[in-house]
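K.L.:
Structure, please.
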Amino acid sequence: MKKKKIVVIGFIGTQLDGGKGSARWEKWRPSIALTQHDDLVVERFDLLHSGHFEPLVAQVEKDIASVSPETTVVAHHLPIVDPWDFEDVYGSLFDFAKNYTFDTDNEEYWVHITTGTHVVQICLFLMTEAHYFPGKLLQSSPPRRQTIGAAGSYALIDLDLSKYDQIAQRFSSEQQEGVAFLKSGIATRNARFNTMIDEIERVAIKSRAPILLMGPTGAGKSFLARRVFELKKARHQLDGKFVEINCATLHGDGAGSTLFGHIKGAFTGAASDRPGLLRTAHKGLLFLDEIGELGLDEQAMLLKAIEEKRFLPVGSDHEVLSDFQLIAGTNRDLSEEVVKGRFREDLYARINLWTYELPGLRDRSEDVEPNIDYLLAQFSAENAQMVRFNKEARERFMRFATSPDALWIGNFRDLSAAVTRMATLADAGRITDVIVTDEVRRLQRLWQHHAKTSVPDSTVELSDVLSRESLEQMDLFDALQLQAVIAVCRSSRSLSDAGRKLYAASRSSKVKPNDADRLKKYLAKFELDWERVLA
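P.N.:
As a prediction, the model looks like this:
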């Protein structure tokens, strides 16, 4: 394996690295000393500084050149006003790291924390631990006995954040910013969704294992996968591209060629080599949407590529390498597909380590409003025109959008289309009651074939869920009502969905309707719960 070049990143020591005349060589100067070790060759020294220390920087650069001609010194001036202010220092270092071109394939980065204020050292520690600087911490020390020209010693530090809990807590906001980034700054209110995004942020930063996103079409799987990629890219955890493909579009022999590539002459029409999407995603992130649509042969090849980072292109006898992170999306129940023999059990086990189910818009009615605000702001920015609802129009649309009549079959795609249409038709940037009325009618026409106008026709045997003793003590009225409720539950996607159908009329009179809780309490009267009802 090719040995990587050593690159040191560190602040100039305004006191430790200073000195005048030949006497400066009689003292230990940390930055210069790092380049004096016989067992260490520093390819490049990125020397950070703030304030007005250009003469000192020039002197240090000249001295390093005299003792280590092979070391290139690159000076970087950071706009730090107060080197003892956490926000000032951290912000400047964050911007520096964000714009720095890291080449982790060829260079190994050592972050020198001997020089600079304590605040600088703490910030460098935290940013290295968080992978904004993809390297190791470097601590240097003076010689035990003062000797002219002695280099002292140096050590690479094993990061252990548990020793610095109080400091780490000061920067817990970084994790919160990561969560906000995944949500595009949308102030979502659904507790289940927020908890899920919080965990995805932590998993995305700490793990390269596959992630499986489940949920209905339009729930935001593709959008979230791209945000995960951008988050990891900002942390220098990925160097490659974001590559996306909907597996439902792959058919026949072309599926293998699209994913794994082919060599020239592999089949009729293969006039040249094709790398395939897996190789295009090398060192990046591959998002396979609707992975349940893949054929069994492609599933077997994908499993090998995930586990071994190598595979055979179509028609080739030589394996190729590709190291990518996988995020898979599906609107199917893959465990059920495994039972039916349509999805490989070993592949499902491999991608099922981190599985998250994205709820549809109907299950996140409290998030309709913040998403409308986000979509309006996005439309306004793209069209350079501020667009807002009239008060009455906003209230009317919100009543409809959060009611049982709003089916949101396409989930957020339907909502995005609705907002785009209303914003486009808004004169002088105002969405009126007339525009909302027309849009509601348009959505109702769109969903008319999906609307459920009556209680599902389903025969429910109460003996399947209740004991004989309970049935004998139950009035006919209660039995008939419970049968109807269970029929609705079994035709619904979730407890919340069933609750909205059952309490469609009375919920409008409540300030904070909680249909799921009302239904849960009703079932509890018969010692039943959601899982038991569906059994």
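K.L.:
going forward, measure contacts and count neighbours with C-alpha atoms only.
P.N.:
Fine.
K.L.:
List the contacts of the residue nearest the centre of the chain.
P.N.:
Nearest residue to the geometric centre of the chain (CA atoms, centre = their mean): V228, 2.4 Å. V228 is in contact with 182, 201, 204, counting by CA atoms under 8 Å, 6 or more residues apart in numbering.
K.L.:
swap the cut-off to 10 Å and go again
P.N.:
178-179, 181-182, 200-201, 203-205, 234, 242, 285, 327 (CA atoms under 10 Å, 6 or more residues apart in numbering).
K.L.:
Mind putting those residues into JSON lines with secondary structure and neighbour count?
P.N.:
As requested, the contacts of V228 are exported to JSON lines (DSSP: H, G, I helix; E, B strand; the rest coil; neighbours: other CA atoms under 10 Å):
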{"residue": "G178", "secondary structure": "helix", "neighbour count": "23"}
{"residue": "V179", "secondary structure": "helix", "neighbour count": "23"}
{"residue": "F181", "secondary structure": "helix", "neighbour count": "17"}
{"residue": "L182", "secondary structure": "helix", "neighbour count": "23"}
{"residue": "I200", "secondary structure": "helix", "neighbour count": "21"}
{"residue": "E201", "secondary structure": "helix", "neighbour count": "22"}
{"residue": "V203", "secondary structure": "helix", "neighbour count": "15"}
{"residue": "A204", "secondary structure": "helix", "neighbour count": "18"}
{"residue": "I205", "secondary structure": "helix", "neighbour count": "17"}
{"residue": "A234", "secondary structure": "helix", "neighbour count": "16"}
{"residue": "F242", "secondary structure": "strand", "neighbour count": "22"}
{"residue": "L285", "secondary structure": "strand", "neighbour count": "30"}
{"residue": "I327", "secondary structure": "strand", "neighbour count": "28"}
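K.L.:
Following up with a second sequence; could you model it the same way so I can compare the two?
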Amino acid sequence: MAKKTIVIGFLGTQLDSGQGAGRWEKWRPTISLVQHEDTLIHRLELLYTPRHQALAELLKKDIAASSPDTEVRLVPLDIADPWDFGEMYAALYDWVRTYDFKPEREQYWAHITTGTHVAQICIFLLVESRFIPGVLLQTAPPKKQTQNNPGSYTLIDLDLSRYDVLAQRFHQEQRDALDFLKSGIATRNRRFNALIEEIERVAVRSRAPILLTGPTGAGKSHLARRMYELKKSRHQVSGEFVEVNCATLHGDGAASTLFGHKKGAFTGAATDRAGLLRTAHEGVLFLDEIGELGLDEQAMLLKAVEEKRFFPMGSDREVTSDFQLIAGTNRDLRVDVAGGRFRDDLYARINLWAYTLPGLAQRPEDLEPNVDHLLARAAAETGRAVRFNAEAKAMYLKFAQSAEATWNGNFRDLSASVTRLATLADGGRISTALVEAELQRLRWLWQRGAKSGPAGEGVDLDALLGESSHAELDLFDRLQLESVVRICRESRSLSDAGRKLFDQSRTQRTVVNDADRLRKYLQKFGLNWEAICTAQER
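P.N.:
Here you go, the predicted structure:
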């Protein structure tokens, strides 16, 4: 049994109007609905405002004359201003929510030719959201107006799944977005591709914080910037991409850099400073190595992320900034939370979307496309095409994908390696001899890095202290000193090493000077920062 056709539409206060017999020579959109000989409108839900009651009654009478089988229901809506979007949508929404739709027996056409533009938009939204379970109906006048000429009508189904061409475009857009996030590299690792697919959906649908974890050089910073550029291409952000490595922030400078300060907030604060959070307003703030932030800065950041407002240093007035946070770290923040080095409430806030980027050694099948990409990039930058000989490429990839290749620096190591090969390639060809030399360089690089393992391993105290001084140390002092020296060599500065070594006791001090404490400890053995670093270089 065919479904009954129900039309929902507004009375056209101008287009549907008319008096006397002459009105039948005029094209009236609502009347035209029932004048098509091959289409029966079983019921018309005619929406109107009470001040147009007389016109509504006239239309009902004219429709009865044209199509006696069409039932007309007059639906008055108490709308003071039909151009007020909020008032119009609320009135339509309330009526639709109480309407007895029977989609199993009736089909619904929402007429959008009459009514104010605001009314038409509201009806469109109600159909698109399926509150009205039907299609849009658009009518048009005839090219030559004559009596009882209904013109034409078009039905528009907003169910995009029915439009194969549109579906293909949306799928292509998603593929383009994935390709963009991967910098055009045809990666083959299934787990990595699935990870990027989810990140793409989150990047374009969410403004919640995102946490990127993974080893150094895995591409966290690069991916964060690509996510920002993807959002900007969709007009989802209008502000800047602001990136800061939290490991470079120390003391008062950390809070000042992030949150800004007022003039005179501390020694050296000669002028006001806005801070990076405000610079990132309506954009994206990428905090790399977020685990290096101090607990005070973590508390301030939590407030800024949750409430979009915070106090600059030295100010008693809050400022606002609406930014999206992307955080990066190569540490396991769960361990830092358990050890009291990272706030559990901040971790919970930034952990809604957490993704671990795998290291290069975990994606051996992606080495070849990444090598090809890096060579293409080098050619674009230098204007000089470079290619591997077949034997040379096979040799390089065999080593690169073997267990011997640890890729400690991940893509930084690979990029540096390909850059060296491209630079040294005579005639634009990378030979086996060049590859052999590069593989020796990589082996040397990773063997040297492997020495810094367990506490004290690779630390030659004889060279630092002299054999006699070393022999005079108790085992306890020797093991402790070896560990301290190792931490110093892994750190960027004396202050950085001090923060790591005094990570607990520093939180209980009113005045914190990690560098001075470590300097005094080393002096007991006749050592200093320069001597430790110089010995390492030798």
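K.L.:
which one among the contacts of V228 of structure 1 gets closest to G215 of structure 1?
P.N.:
G215 of structure 1 has its nearest neighbour among the contacts of V228 of structure 1 in I327, at 13.6 Å by CA to CA.
K.L.:
Who are the contact partners of the residue of structure 2 sitting at the aligned position of the closest one?
P.N.:
Aligned by TM-score structural alignment, I327 of structure 1 pairs with I326 of structure 2. Neighbour list for I326 of structure 2: 207-212, 220-221, 224-225, 227-228, 243, 284-288, 290, 350, 353-354 [criterion: CA under 10 Å, 6+ apart].
K.L.:
before we move on, back to that, which helix or strand contains the residue nearest to the centre of structure 1?
P.N.:
Taking DSSP states H and E as the definition, V228 of structure 1 sits inside helix 221-234.
K.L.:
go on, V243 of structure 1?
P.N.:
Secondary structure from DSSP H and E places V243 of structure 1 in strand 242-246.
K.L.:
which residues in structure 2 does that strand match up with?
P.N.:
Mapped onto structure 2 using TM-score structural alignment, strand 242-246 of structure 1 covers residues 241-245.
K.L.:
what about the matching stretch, how far off from structure 1?
P.N.:
By mean CA distance after the TM-score superposition for structure 1, the fitted stretch 241-245 of structure 2 averages 0.4 Å away from its aligned residues in structure 1.
K.L.:
and that stretch, how far out from the chain's middle?
P.N.:
For stretch 241-245 of structure 2, the distance from its own C-alpha centre to the chain's C-alpha centre is 14 Å (CA atoms, centre = their mean, to the nearest Å).
K.L.:
contact partners of that stretch?
P.N.:
221, 224-225, 227-229, 232, 257-258, 276-290, 292-293, 323-329.
K.L.:
Please name the residues that touch the spatially closest residue to G178 of structure 1 that is not a sequence neighbour.
P.N.:
Nearest residue to G178 of structure 1 in three dimensions, chain neighbours excluded: E201, at 6.3 Å (CA to CA, 6 or more residues apart in numbering). Applying CA under 10 Å, 6+ apart to E201 of structure 1 gives the contacts 175-182, 227-228, 231-232.
K.L.:
Turn these into CSV, including distance to R396 of structure 1.
P.N.:
CSV is the format used below for the contacts of E201 of structure 1 (distance: CA to CA, whole Å):
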residue, distance to R396 of structure 1
Q175, 37
Q176, 34
E177, 33
G178, 34
V179, 31
A180, 29
F181, 30
L182, 30
R227, 32
V228, 35
L231, 37
K232, 40
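K.L.:
Closest one to L124 of structure 1 out of the residues you listed, please.
P.N.:
The closest of the contacts of E201 of structure 1 to L124 of structure 1 turns out to be Q175 (CA to CA; 16.9 Å).
K.L.:
just the angle between the host helix or strand of the closest one and helix 221-234, please?
P.N.:
In this structure, Q175 of structure 1 is located in helix 173-182 according to DSSP H and E. Interaxial angle of helix 173-182 of structure 1 relative to helix 221-234 (axes from the mean of the first three to the mean of the last three CA atoms, to 10 degrees): 140 degrees.
K.L.:
what does helix 173-182 of structure 1 rub up against?
P.N.:
Residues from elsewhere that reach helix 173-182 of structure 1 (CA under 10 Å, 6+ apart): 130, 168, 183-188, 194-202, 204-205, 223-232.
K.L.:
any idea which helix or strand comes after the strand holding V243 of structure 1?
P.N.:
helix 253-260.
K.L.:
angle of that next one against strand 242-246?
P.N.:
If you take the same axes, to 10 degrees, helix 253-260 of structure 1 sits at 160 degrees to strand 242-246.
K.L.:
how big is the offset of helix 253-260 of structure 1 relative to structure 2?
P.N.:
Compared with structure 2 after the fit, helix 253-260 of structure 1 shows a mean deviation of 0.4 Å (mean CA distance after the TM-score superposition for structure 1).
K.L.:
Name the surrounding residues that touch that helix.
P.N.:
Counting contacts by CA under 10 Å, 6+ apart, the residues outside helix 253-260 of structure 1 that touch it are 245, 247-251, 261-263, 266-267, 270, 274-280, 288, 294-295, 297-299, 301-302, 305, 310-315, 320.
K.L.:
Return the set of buried residues in it.
P.N.:
Buried residues in helix 253-260 of structure 1, counted by 16 or more other CA atoms under 10 Å: 255-260.
K.L.:
you'd agree R499 of structure 2 is up against D516?
P.N.:
No. In this structure R499 of structure 2 lies outside contact range of D516 using CA atoms under 10 Å: 11.0 Å.
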